[in-house]
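In: quick one, what's the 3D model for this:
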Amino acid sequence: MPTSAPQPPARRRGGRRGGDADTRGDILRAAREHFAQGYEATSVRAVARAADVDPSLIVQFFGGKDGLFKAVLDEAVQPDEGVGRVLADDGGTDLGQRLAAYFFGMWEDPARRHPFQAMLVSAASNEAAATVLREFVRGEVIARIGAMIEGDDAELRAELAGSQLIGAALVRYVYRIPPLCDAPLSDVVGRVGRAVQSHLAG
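Out: The predicted structure follows:
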């Protein structure tokens, strides 16, 4: 008795891909491009369309828009590989310089700059983005720095150091106010690094 020809596997509804090995990376790449246009202008559905996946897959992977935004920040800042590595190499008196060199090096990379830039701009007017920013900076940056220094005011000094870095980045890369936006990178790293070190040393 003749057998029927094998049928191709059914596609997902709408022809979208499932969660294969590259899907998470494709979602993050699409999200990075959308968040570069601003937090409020980005939606889970728009990112899903760009990544050719079902929106439910983004919820499954990241929990929603806030989780997706944090994942993009994690990818941009790389707290374990970047901040963690800088702090692990405990050089004491040059920690501020190394933090500044890493931080401004991140901003000099356009692929990493855009999501972080969008976060800082969006946090000024959007409470959801501000919440993600606070949790990310406190958990992934301030807490790590605070654990490396001593004193009753270690957390405050760590926050001051982080504020020094973020404030300088806002002026240089977001608002582009001269002369800071035109100053040589090495000069900015040196000056901000010394200020950061003064906070860390108390």
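
In: drop to CA atoms for contacts and neighbour counts, all remaining ones
Out: Will do.

In: quick one: the strands in this structure, in order.
Out: Counting by DSSP state E, the chain has no strands at all.

In: wait, what's in contact with the spatially most central residue of it?
Out: Centroid-nearest residue in the chain, with C-alpha atoms, centre = their mean: L73, separated by 2.0 Å. Applying C-alpha atoms under 8 Å, 6 or more residues apart in numbering, we find L73 in contact with 115-116.

In: I'd like the distance between it and E127.
Out: Counting by C-alpha to C-alpha, to the nearest Å, the separation of L73 from E127 is 17 Å.

In: please name the nearest non-neighbouring residue to R113.
Out: Counting by C-alpha to C-alpha, 6 or more residues apart in numbering, R113 lies nearest to W107, which is 4.7 Å off, once chain neighbours are set aside.

In: before we move on, what about A161?
Out: Nearest one to A161, counting by C-alpha to C-alpha, 6+ apart, is V196 at 4.8 Å.

In: contacts for stretch 167-179, please.
Out: Identification of contacts with stretch 167-179 by C-alpha under 8 Å, 6+ apart yields 104, 107, 117, 120-121, 180-182, 192.

In: and the two most separated of those?
Out: V121 and V192 (21.3 Å; C-alpha to C-alpha).

In: the more surrounded of those two?
Out: Shown here are V121 and V192; by other C-alpha atoms under 10 Å, V192 has more neighbours (21 against 18).

In: how near is the more buried one to A48?
Out: V192 is 40 Å from A48, by C-alpha to C-alpha.

In: any idea how far Q60 is from A21?
Out: As judged by C-alpha to C-alpha, Q60 and A21 stand 14 Å apart.

In: sorry, that was for P178
Out: Distance, P178 to A21, by C-alpha to C-alpha: 45 Å.

In: could you give the number of residues near D94?
Out: Counted with other C-alpha under 10 Å, D94 comes out at 13.

In: if I pick it, what's in contact with it?
Out: D94 makes contact with Q197, according to C-alpha under 8 Å, 6+ apart.

In: quick one: it from L200, how far?
Out: Relative to L200, and taking C-alpha to C-alpha, D94 is found at 10 Å.

In: for comparison, sequence B:
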Amino acid sequence: MVDEPSPRRSDATRAAILEAARRRFAADGFRRATIRAIAADAAIDPSMVMRYYGSKDGLFAAAVDVALDLPDLGAADPDTVGELLVRQFLALWEGPPTGEILLTLLRSAVADDAVIEKIRQVFAGQVTPAVLRFGSPADAARRAGLVVSQLLGLALTRYVLRLPPVVALTPADVVEQIAPTVQRYLAGG
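Out: As a prediction, the model looks like this:
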């Protein structure tokens, strides 16, 4: 009879693998990160990674699974929706573990075409339904795309390229500068 790991030990192993994978994917990108390196970072045998996640693709999918938890735009004051989205964006990007997950996605997409679909699923799949609650449904996809372009551009310059003038902005500065543009995109202007 094969001994199965206890649930507590299994959960701890899964958590260690995911934490190591997030760090490794963020640092190396999807293509350069290896199962062996991730296993070494988690201080486990590589076969354990495969046991829990099946493949590098399965591990990546688990490591970058993220919910944006966007506010209900339909219930918000229409004049503050851009501000709400920018504040939520900053909270996600600047807080663990979501910020690390989003950074991993963005860095990997810049270097690896295979990750682009995941970014489409995370952002467009979660942003478009939120945008549908605000403004005309006829052009919601276009408006959601513009919102995402603004926010991913901010993410690229603030968190990946780390451009000093953008990094130096306080969260309040970011909201003040970016929210009106996001608001305009949401309103369809």
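
In: show me what the residue nearest to the centre of the first structure lines up with in the second structure.
Out: Using TM-score structural alignment, the equivalent of L73 of the first structure in the second structure is V64.

In: now H199 of the first structure
Out: H199 of the first structure maps onto Y185 in the second structure, by TM-score structural alignment.

In: surely that match and V148 touch.
Out: No: Y185 of the second structure is beyond contact range of V148, at 9.9 Å (criterion: C-alpha atoms under 8 Å).

In: these two: who's more crowded?
Out: Y185 (22 against 19).

In: and the gap between that one and A144 of the second structure?
Out: 8 Å.

In: just I35 of the second structure next, same as before
Out: 35 Å.

In: same drill for those two, tell me which one is more crowded.
Out: Set I35 of the second structure next to A144 and count neighbours by other C-alpha under 10 Å: A144 wins out with 25 against 21.

In: the more buried one maps to what in the first structure?
Out: In the first structure, the residue paired with A144 of the second structure according to TM-score structural alignment is A158.

In: and its match, what is it in contact with?
Out: 142-143, 145-146, 199-200.

In: nearest residue to it in space, please, no chain neighbours.
Out: Nearest non-adjacent residue to A158 of the first structure, counting by C-alpha to C-alpha, 6+ apart: G146, 5.2 Å away.

In: was I right about R157 of the first structure contacting G202?
Out: Yes: between R157 of the first structure and G202 there is a contact under C-alpha under 8 Å: 7.0 Å.

In: buried residues in stretch 36-47 of the second structure?
Out: Residues 38-39, 41-42, 46 are the ones in stretch 36-47 of the second structure that count as buried (16 or more other C-alpha atoms under 10 Å).

In: who has more neighbours out of R157 and G202 of the first structure?
Out: Taking other C-alpha under 10 Å, R157 of the first structure and G202 do not tie; R157 has more neighbours (24 against 13).

In: what sits against the more buried one?
Out: Shown in contact with R157 of the first structure (C-alpha under 8 Å, 6+ apart): 146, 199-200, 202.

In: from A143 of the first structure, how far off is it?
Out: Distance from R157 of the first structure to A143 of the first structure, by C-alpha to C-alpha: 11 Å.

In: D22 of the first structure now?
Out: From D22 of the first structure over to A143 of the first structure (counting by C-alpha to C-alpha), the distance is 32 Å.

In: distance-wise, check the residue lying closest to the match of H199 of the first structure once chain neighbours are set aside relative to I119 of the second structure.
Out: Nearest non-adjacent residue to Y185 of the second structure, counting by C-alpha to C-alpha, 6+ apart: R143, 5.5 Å away. Distance, R143 of the second structure to I119 of the second structure, using C-alpha to C-alpha: 17 Å.

In: kindly report the same for L154 of the second structure.
Out: L154 of the second structure is 15 Å from I119 of the second structure, by C-alpha to C-alpha.

In: what lines up with D94 of the first structure in the second structure?
Out: Under the alignment (TM-score structural alignment), D94 of the first structure pairs with T80 in the second structure.

In: tell me how many other residues surround G167 of the first structure.
Out: The number of residues packed around G167 of the first structure, counting by other C-alpha under 10 Å, is 11.

In: can you check K70 of the first structure too?
Out: Other residues within reach of K70 of the first structure, judged by other C-alpha under 10 Å, total 19.

In: need the contact list for the nearest residue to it once chain neighbours are set aside.
Out: Excluding its sequence neighbours, the residue lying closest to K70 of the first structure (C-alpha to C-alpha, 6+ apart) is V132, at 6.7 Å. V132 of the first structure makes contacts with 66, 69-70, as judged by C-alpha under 8 Å, 6+ apart.

In: quickly name whichever of those is closest to D26 of the first structure.
Out: Nearest to D26 of the first structure among those: F69, at 14.2 Å, using C-alpha to C-alpha.

In: can you give me the end-to-end distance of stretch 108-128 of the second structure?
Out: Terminal-residue distance, stretch 108-128 of the second structure (C-alpha to C-alpha): 23 Å.

In: roughly how far apart are A51 of the first structure and L28 of the first structure?
Out: 9 Å.

In: I should have written S163 of the first structure there, sorry.
Out: Taken as C-alpha to C-alpha, the span from S163 of the first structure to L28 of the first structure is 27 Å.
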